[in-house]
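[1] what's the 3D shape of this:
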Amino acid sequence: MKTRIKQTQANGTCSQKIKKQLRSTANTSLGLGAYMLLTSASALAGQHSLVIAIDGLRGDGIENAATPNIDKLINGTWASGYQGAFAHYAQTMTDAAPNSGPNHVGIMTGVTSTKSGVTGNSDVGGGRYGDYPHYQTLIENHAPSLNTAYLVTWGTDMQITNSADVKIDSDDAGNIKNAVNMLNGSYSDANWPLGSSPDAIFLFLDDVDHAGHSCCFSADDQGYTDEITSVDGQIGQLLSAIKNRPSFADEHWQIVITSDHGGRGSSHGIHAADNYTIPFLVASKAVSQGYLADIPHNYDAAPTALSHMGVAVPEHIDGKVRGSQTLAQAPRLLQQDLVTYLPFEGDYRDHSGQDLHATVGGGSPAVSSDGKFGQHLAINGNDEYLTLGKPRALDFDYDTDFTLLTWYRVSGDQFGDPVIIGNKNWNSGANRGTLLLANEGNGDDVGINLASDSGDRKDIDPIDYTFNGWWLLAASFDRDGVATLYAGSPQGRLHIIAGGIKDVGDLTSSLDWNIGQDGTGSYRYNLKADLDDMAIWRRALTLDEIRTVYNQGTGLEIKRIINNDLPVYLSSASELVANRDYNVLITANAKGTTCGLEWDADLIFNERNAKWDCAGRADPMILKVNNVQQLTNGNKQVFATLVAQNGKGALEWDADLIGGERNAKFDQNTAGDPLILNLNGDANNSTITVEIGNGACGLEWDNDLLGGERNGKWDCTPKMDPLRIELLP
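    The predicted structure is shown next:
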């Protein structure tokens, strides 16, 4: 099916602006009243533009870092009347290596390197800027009265010809300060009189790229995601400065955020999806809320800003104006267009209601315990595989969107490059069909291959995976746009890469859809892996739906979602009442594995040890709430005790303090020690603390794993592990 889109009205033409002659005669000792006059005059135009380029920001960087300010732009909640159109699957240019020079020029001029002539960092100064001008030069040519500022933190960018009124080369912190001062009217220099109101700001930020080079361009690297969080805080400063402008209510701001490249390891410049995939965001009053349709590119930033500012977009520009076309919203029910669902609970039967069952294609694949959810399919690599045959429901032809999804676990490198699921002859990637692959180069990578023939072959890879933990793998195919590969780690990190596929033709193969083998069933490398909860849809699942299934690594079984049997977790939004009891389960993510709080079977002096069972089991508890306090920061504190059901004791801290820690135990002779449940907006990050003397101790799991269990303890440093508290019926 063709991707459905929705459109909003295109921006109109800017009104007449305050003349630069007025700016140039402004008194440098301008007072607040004069500043208000100038900002009000400038605001008659209404349109204002802020373009932010974040160097080295991968498409999954925002997903895996704490970015409350960017999230508000994406969700359309940062200011009344504003909406956000976003793509975590946007792309760099592909006619030059994914490096800064050519992509910076592309972001600023709207053309790729074929036209600009810039193919690397060393030839930025020789770009064809007379033929393909900087977008701020076009704004100045259109209306010289407009106030334009160019703020960069990489000296090479100063070689890009630009007619902006102010051009500054500083560091990230310096230019955030410069931009904030421009927005509040306190910045001045020779060509920017005090009180001048900015109309179009270009801001380049570099520190995320430094963090990637210092270790890894990866969601798994804390330094990288911490720097993204830091940049989000800087963007928050800009948003506050915009909203605090006296004329903000009469202004129409457009905010564009994108990047120049992703990365792999500590570098970039590789022609591959992990280097190409970047974010693209446009927020304004005119855009349509949702995910951007088609294949957004970073060089769409220039025409998008030009259109907003009422400047005609030149025909030579390669980029497109973004924001008016977004993908249709996901259906209300996950099961819509679900064509097969294999939970592997004792058999290979389809539970979608479509009767598209799997059968044994070769060897003796087993259904075993210890799955992600109950039982799972175990393929040992000895010519074992399942087949779905060749039903019409799995023919995706020229324009049918679809999604492949499974949970995946291995204990070591794959041998060769086996298939997880696919319907093509893998002797050549140019053969017709689609594959989700378990190895794209290193034995521990995952990727996508699809083609209708040798002319439109696409390889979207790689994402590295780790061993001995369940990963969510999902490949979502928007035939009008991109194929997006999601790989969710056991540690709660959702890795995302993508590539354009709108030029790929008919994918209908003459071969079977097989699980663990290619479409022939005889490829020389057989999969050796565990699979669970596999499903296929005839539509492209959205990021929001993938998030629901992934559930930050804990996962939700598809049948629970279909049956609306969803767990309810306590958060700051939960309505808890004093002097009431609640049935709960408490779990923690311990090194990528879900562990549940339990009482030990051994009873010693009326006490049982508290432990974390890492087979995913947890004992039901009774939360006895004494008091609930709403904090000014929106968080909530719940004062309570916790009692194990069936008379197994109440949770306490041990009197002995050893190495800054106390043992956690269940005492059958007491009502339990007073606890504080600390709840915030993220249900996955609740904590439990106790007050002891003048200090606090936090509930944790022990680092040592013995017999599938970890000891429960109170760390009085204090440290505490994030927990999830499920509210039972």
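
[2] Please make it C-alpha for all contacts and neighbour counts, starting now.
    Will do.

[3] Compute the number of surrounding residues for Tyr291.
    Tyr291 is flanked by 24 other residues according to other Cα atoms under 10 Å.

[4] what's the closest non-adjacent residue to it?
    Phe86 (4.9 Å; Cα to Cα, 6 or more residues apart in numbering).

[5] pretty sure the one you found contacts Ser284?
    No. Phe86 is beyond contact range of Ser284, at 11.6 Å (criterion: Cα atoms under 8 Å).

[6] between these two, who's got more neighbours?
    Phe86 (28 against 24).

[7] next up, for comparison:
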Amino acid sequence: MKNLLGFLIILALTFSLQAQDNKKVLIIGIDGVRSDALVAANTPEIDGLIETAIYSPDALNDDITISGPGWSAILCGVWSEKHLVTGNNFSGNDYSTYPSFIQRAEDFDSNLHTVSFCHWGPINDNIVADAADFKLNFGSDQEVADQAANYLAVNDPDIVFLHFDDVDHAGHGSGFSPDNPAYITAIETVDVLVGQVQDALENRATYEEEDWLILITTDHGGQGTSHGGTSFTEENVFVIASGKNIEPIVIRRDSSYTSSPIDNCLEADAALAFDSSSSVEIADTPSFNFGSTQDFTIECRVRTNVSADVSIVGNKDWDSGLNPGFVFSFSYPNGPEWKVNIGDGSNRVDINTGGEIADGEWHTLSVSFDRDGMMSMYEDGVFLSASDISNIGNIDTNAGLIFGADTNNGYSYSGEIAEVRVWNTLVDGATIENWHCQSLENTHPNYADLLGYWPMNEEEDNIVSDVSGNEHHGLNNGAFWQSGDSILVENFDHTFRLVDVPVTALQHLCIPILPEWNLDGQSLIDLCDITGTTQPFVALDIQIAPNPVTNGVLYLSGKDLMLIQAFNIYDITGKLLQKGSLSQGLNQINVSKLPAGAYLIELSGKENRKLQSRIVIP
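    A predicted model of the protein is given here:
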């Protein structure tokens, strides 16, 4: 909380440090924004910030894709195994051990002015709690933006957190998808509000003397009208860190094809590889509507390293297993067993006990659907399990077939698919075993019942050929042809995570991050740039007091006191004013010759240990 002493110090700095930048942070949280939808939307305000930003469109929330855990990660810098929030009721949380970065900033310097304005009130009520100097909850995004703009115009906050929720509402209402006009409109609307807040910030009388770091992110993506699973479109988020002193760069995932010695009994020269945004669509035809009574069999070959809540092959909206149609997937939420589902709109049947096929090897998956009997699952020609589906009614979807995603182009699969076969009859177990590793020929006992056969080895860009003679050719939407002995590998090691956001904010504010905090995130920006130092370090466990300084002497204490070797003191522009050596155990630094002002002290020690802290001399 601001107090009289803080006011007097700020007043003194107004006269003595007028040209020096004052570090501040604005975090804008936009709930439920798919990263690919942000790219698709017309967002000139956010795009302008990206031009002066470190930006990752391939950032991840690879924890729990629900708002409670997501915003806890964004504000506290740790994942759910530490903050213990697993849902939106926040029960059992451990914010006492892992508080918000606002609380850590206030603990470091209670003179910092901290503000939080939220559309979704539980963030303020549970995560921010009593840490912020001023917080309010609102009923709309527009109210959040109006209050933020007004507050920036007449107050002097150091940390501002804003939460917008209308995009998430649009996703739940009609779909989290870049193809959903209502969802895109919601993103474009919040972009206008971001511009409103940015204009208010830049119109501040002191803006030229301030160094604002603007962080923008989201808590999760979405699939269909929901989220909470482990699909890429739910876990994929974006992180933007924009500021006047930031070198712009875009950080993307690494995608490569890796050769590997694999056992492919078909010895195909090519295969079709799917990533997180590709599919093959087979146009609707009456023969792919199996109604209430038609028996059928589906087979395919797959190779993947990823088990997730995806649609490998199917004809349904996988947002719910009750929806009409069938799908091959993985057991929820992330396998490792593959599964099959069938539903009619009111009833569903699932077999979740397939093998663990995400091993980088080729596997043949086969399922026969006896409509007044059993659904039978086979892997590599071997029977695994069966379940009664006689209660399943009409499964027609009039959506054709789709490989690599569901009928809404969600729940995207990563890996290869080949040898997709669809029959309008039951193929018996012996035949499945005999043909699971052979290309189809007219000697197959059920060849006359073949509705479609897509070997997917032709190496043509846009068309996936049906060689059954029925000419149900497929449209390739972004999948890649690759050699049969290679596999697509996507590496996200260098992209950002939600937990990086608060660590970056603290770093910008030159607040030392102590090892005992046990944070999971990493800073996206260099070591507090007031010193010009860019090397990573481990913080010393040292306390510096009194602060503000009295009697011209700083006293050091803490368990790492014996590790300290030297100190540097800088002014706010980064100019070195005082330095010295510290023999083991020396715990005093004389700063009596420094004039009144704000400074940064840097302690350095053994084992690349450092501590940076702001000090004030009144």
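
[8] care to give me the TM-score?
    Taking TM-score structural alignment, normalised by the length of the second structure as the basis, the two superposed chains have a TM-score of 0.48; 367 aligned residues with a Cα RMSD of 5.3 Å.

[9] returning to that earlier point: list the helices and strands the helix or strand harbouring the residue nearest to Tyr291 of the first structure packs on?
    Applying DSSP states H and E as the criterion places Phe86 of the first structure in strand 83-91. If you count contacts as 3 or more Cα pairs under 8 Å, 6 or more residues apart in numbering; DSSP states H and E, strand 83-91 of the first structure packs onto helix 68-75, strand 277-284, strand 290-291, strand 494-500.

[10] Take those and lay them out in JSON lines including distance to Lys624 of the first structure.
    Output for these, formatted as JSON lines (distance: least, Cα to Cα, whole Å):
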{"stretch": "helix 68-75", "distance to Lys624 of the first structure": "33"}
{"stretch": "strand 277-284", "distance to Lys624 of the first structure": "45"}
{"stretch": "strand 290-291", "distance to Lys624 of the first structure": "42"}
{"stretch": "strand 494-500", "distance to Lys624 of the first structure": "36"}
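
[11] Which of those sits closest to Thr137 of the first structure?
    Closest approach to Thr137 of the first structure among these (Cα to Cα): strand 277-284, 20.9 Å.

[12] other SSEs contacting the closest one?
    Using 3+ Cα pairs under 8 Å, 6+ apart, strand 277-284 of the first structure is in contact with helix 68-75, strand 83-91, strand 252-258, strand 494-500.

[13] tell me the angle that strand makes with strand 252-258.
    180 degrees (axes from the mean of the first three to the mean of the last three Cα atoms, to 10 degrees).

[14] And for Asp715 of the first structure, the neighbour number?
    Neighbour number of Asp715 of the first structure under other Cα under 10 Å is 26.

[15] and after the strand holding Phe86 of the first structure, which helix or strand comes next?
    helix 100-109.

[16] Output the contacting helices and strands for that following helix.
    helix 113-116, helix 301-308.

[17] list the buried ones in the shortest one?
    Neighbour counts over helix 113-116 of the first structure (16 or more other Cα atoms under 10 Å) mark Ser113, Lys115, Ser116 as buried.

[18] Return the member of those nearest to Met534 of the first structure.
    Ser113 (41.8 Å).

[19] Pretty sure that closest one sits against Pro102.
    Yes. Here Ser113 of the first structure lies in contact with Pro102, judged by Cα under 8 Å, at a distance of 6.0 Å.

[20] and Val208 of the first structure, that's in a strand?
    No. Judged by DSSP: H, G, I helix; E, B strand; the rest coil, Val208 of the first structure forms no part of a strand; its state is helix.

[21] Now for it, how many residues are close by?
    25.

[22] before we move on, back to that, so which of the helices and strands packed on strand 83-91 of the first structure gets nearest Phe202 of the first structure?
    Nearest of those (Cα to Cα): strand 277-284, 14.0 Å.
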